[in-house]
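Novice: dropping a prediction and its sequence here:
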Amino acid sequence: MKINRAGSGPSSWAPAEQFTGTVRRDPLIGSEAPGRVNAGLVTFEPGARTAWHTHPAGQILIVTAGRGWVQSEGQPRQEVAPGDSIWFPAGERHWHGATATTAMTHIAVTEYVDGSAVTWEDHVSDGDYAAG
């Protein structure tokens, strides 16, 4: 058994190449081999969001605070709130983040496949973000 104590890993700011706005990431726990799962707490300030991206094994999000938006390519944007959980299937192009006026925090659970958990793509434009 392994216990990761709250706050034992340093917070980090998400890179501008993959995110728009102010986004803080806090590590929660990662499995050890042969496991391939990682979980982190991600906080988006109002207007902040990920770039478009995919995950080779899909992704689970669990909203813990605030209000956010999630969108898969070709589908309408959806609002999410604390207690909501989201599943993005493997390879589904999507983005997620805070609403324009409210911060949002979620737990992100991802699985590594061949050493990679995510493929980053282009940024969500301000126009596309606002239009949903």
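Specialist: It's in.
Novice: C-alpha only now, for contacts and for neighbours.
Specialist: Fine.
Novice: now the strands for this structure?
Specialist: Assigned by DSSP state E, the strands in the chain fall at 12-13, 19-20, 23-30, 37-44, 49-50, 53-54, 59-66, 68-72, 78-80, 85-88, 94-98, 104-111, 119-120.
Novice: included below, for side-by-side comparison, is a second structure:
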Amino acid sequence: MSTTFTNPSPFPLGKPNDAYARYFEGQSYLAPLVGTDTVAVSNVTFEAGCTNHWHIHHKATQVLIAVGGRGYYQIEGEPVRQLRPGDVAVIPPETKHWHGASPDEPFSHLAVMVPQNGSSNEWLEPVDSKTYSELV
């Protein structure tokens, strides 16, 4: 963790998201809050400038609830949307998308998933760095 990083969320920061680090540009943290057979809720925190790669949740809807800082998400073919605390994004199944912090501010969101039989994640390419850098 960088020496100037402060958790922007009222939820626990969690541990460095090492298991998924290869699918992120920058440092992220993961704090599982609820994990059952019927729902998974985690606080995901991104240091400033960190995004995950484009990805698709097969057979599962993802709900992002912004809880700290400033972030962005984008569904393929749609404009980039800013997320501030209290904003909610619903990502339908089979939808290519990405999310992460702004280039200059950390960001945290709760990620809510309802596991389905046969659900999976497909990780794809990183977000275009030129497009992302213009989001400030």
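Specialist: Good, I have the coordinates. Everything numeric here is computed off the predicted structure, so don't read it as measured data.
Novice: one step back: can I get the strands of structure 1 in TSV with distance to D126 of structure 1 and mean neighbour count?
Specialist: Shown next, in TSV, are the strands of structure 1 (distance: least, CA to CA, whole Å; neighbours: other CA atoms under 10 Å):
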stretch	distance to D126 of structure 1	mean neighbour count
strand 12-13	21	12
strand 19-20	9	22
strand 23-30	16	19
strand 37-44	15	21
strand 49-50	10	27
strand 53-54	16	21
strand 59-66	21	20
strand 68-72	14	22
strand 78-80	17	17
strand 85-88	22	14
strand 94-98	13	26
strand 104-111	18	23
strand 119-120	18	14
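Novice: ok, which of the ones you listed comes nearest A130 of structure 1?
Specialist: strand 68-72 (10.5 Å; CA to CA).
Novice: mean per-residue distance, that closest one versus structure 2.
Specialist: Using mean CA distance after the TM-score superposition for structure 1, strand 68-72 of structure 1 ends up 0.6 Å from its aligned counterpart in structure 2, as a mean over the superposed pairs.
Novice: report the angle between the axes of that strand and strand 59-66?
Specialist: For strand 68-72 of structure 1 against strand 59-66, the angle by axes from the mean of the first three to the mean of the last three CA atoms, to 10 degrees is 160 degrees.
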